[in-house]
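[1] I would like the atomic coordinates for the input below:
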Amino acid sequence: MHPAAHIAYEFGDFHFDPEAARLSHGGEVINLEPKAIAVLGQMVAHPGHLCERDELLDAVWGHRHVTPSTLNRIVTLLRNALGDERTAPRYIETVPRHGYRFVAEVREVRDKAH
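    Reported below is the predicted structural model:
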C-alpha cells in the first residue's frame, strides 16, 4: 500500500501544514499555539467561506463552553503572525457579529506523507 499524500496550503509567502501543525513564512517556522493552528486550519481549508463564530468554536473547542473573546484573541494572534490588519485584511476578514472569512488566494500542495 502506498503512503497517502497529505495536503498543505500556500498563501502569500506562507506555507501551512495542518498535519504537522506548522505555519512558516519564507522557510521560518512561526510558533503558534495549537488552538490558533486549528482555527487557521478551519479557515484556510475553506477560503472565501464565512466561518461563523459558533462553527469555529464548535470545530476547535468541541462542545465546551468557550466565550467569543477567546476566539477573538486567537484571531488577533493569527493576524499578528500573518502581518495582517483588521481594517485592511489581506488574509482574515471580520464579518461583524457573524464570524471570519479567509480572503487570500490559497493553493493546495500535496506532499507525500513521511
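[2] every contact and neighbour count from this point should use C-alpha atoms.
    Will do.
[3] tell me how far Val109 lies from Phe16.
    Distance from Val109 to Phe16, counting by Cα to Cα, to the nearest Å: 9 Å.
[4] which other helices and strands contact the biggest helix by length in the chain?
    Secondary structure assigned by DSSP state H gives helix 68-82 as the longest helix of the chain. Judged by 3 or more Cα pairs under 8 Å, 6 or more residues apart in numbering; DSSP states H and E, helix 68-82 is in contact with helix 34-44, helix 53-61.
[5] let's compare: structure for the following, please.
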Amino acid sequence: MKTNIIFIAALLYVIITMAFSTRSDEGKQLYEHYCARCHGNDGTRGLFGAKNLRQSGLSDSAIIQQISNGKRIMPSFRKRISADQIYAISTYIKSLRKYK
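    As a prediction, this is how the structure comes out:
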C-alpha cells in the first residue's frame, strides 16, 4: 500500500513538472515570436521605448492585461493569440525577472 502511494505521488510529480515545462517552453517560443523584437531575448532591449522586463514589478493580472490590450506603441494581442497563450507569455516574462 505504501509503495502504491509513493508511486502515485511520483507519477503526479512527473506529470505536473512536464505540464509546467511545456507551458514554459510554449511561453518562451511565443515571447520570442511576438515580444523579443522590441523587448529583446532577455527582456532588456527596450526598442521603441519597450520596458525592461527584467526590472518589471507588474502583477500577473497587469502583465496579462498589458499583453491583451497593448499600451502606447505596443499593440494589442488579444485577437492574435489565445488567452492561454497570453498566460504562457506572462509566465515566461516573470521568469526573466532578476528577482522572483
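[6] TM-score for this pair?
    For this chain pair, the superposition-based TM-score is 0.29 by TM-score structural alignment, normalised by the length of structure 2; 56 aligned residues with a Cα RMSD of 4.4 Å.
[7] quick one, the longest helix of structure 1 and helix 34-44 angle?
    If you take axes from the mean of the first three to the mean of the last three Cα atoms, to 10 degrees, helix 68-82 of structure 1 sits at 80 degrees to helix 34-44.
[8] skip ahead from helix 68-82 of structure 1 and say which helix or strand is next.
    Downstream of helix 68-82 of structure 1, the first helix or strand assigned by DSSP states H and E is strand 92-95.
[9] and that next one, what does it pack against?
    Strand 92-95 of structure 1 sits against strand 99-102, with contacts defined as 3+ Cα pairs under 8 Å, 6+ apart.
[10] can you give me the buried ones in the helix or strand just after the strand it packs on?
    The helix or strand immediately downstream of strand 99-102 of structure 1 is strand 107-112, counting by DSSP H and E. By 16 or more other Cα atoms under 10 Å, the buried positions in strand 107-112 of structure 1 come out as Arg107.
[11] tell me the angle strand 107-112 of structure 1 makes with helix 34-44.
    Using the same axes, to 10 degrees: strand 107-112 of structure 1 against helix 34-44 is 120 degrees.
[12] since we're on Asp25 of structure 2, how many residues are nearby?
    15 (other Cα atoms under 10 Å).
[13] so how far is Ala9 of structure 2 from it?
    24 Å.
[14] one step back: so what sits against both of Val109 and Phe16 of structure 1?
    Common contacts of Val109 of structure 1 and Phe16, defined by Cα atoms under 8 Å, 6 or more residues apart in numbering, comprise Ala8, Tyr9, Glu10.
[15] surely the last one is in a strand?
    Yes - residue state for Glu10 of structure 1 (DSSP: H, G, I helix; E, B strand; the rest coil) corresponds to a strand.
[16] distance of it from Tyr100 of structure 1?
    On the measure of Cα to Cα, Glu10 of structure 1 and Tyr100 of structure 1 end up 19 Å apart.
[17] this completes my enquiry, with thanks.
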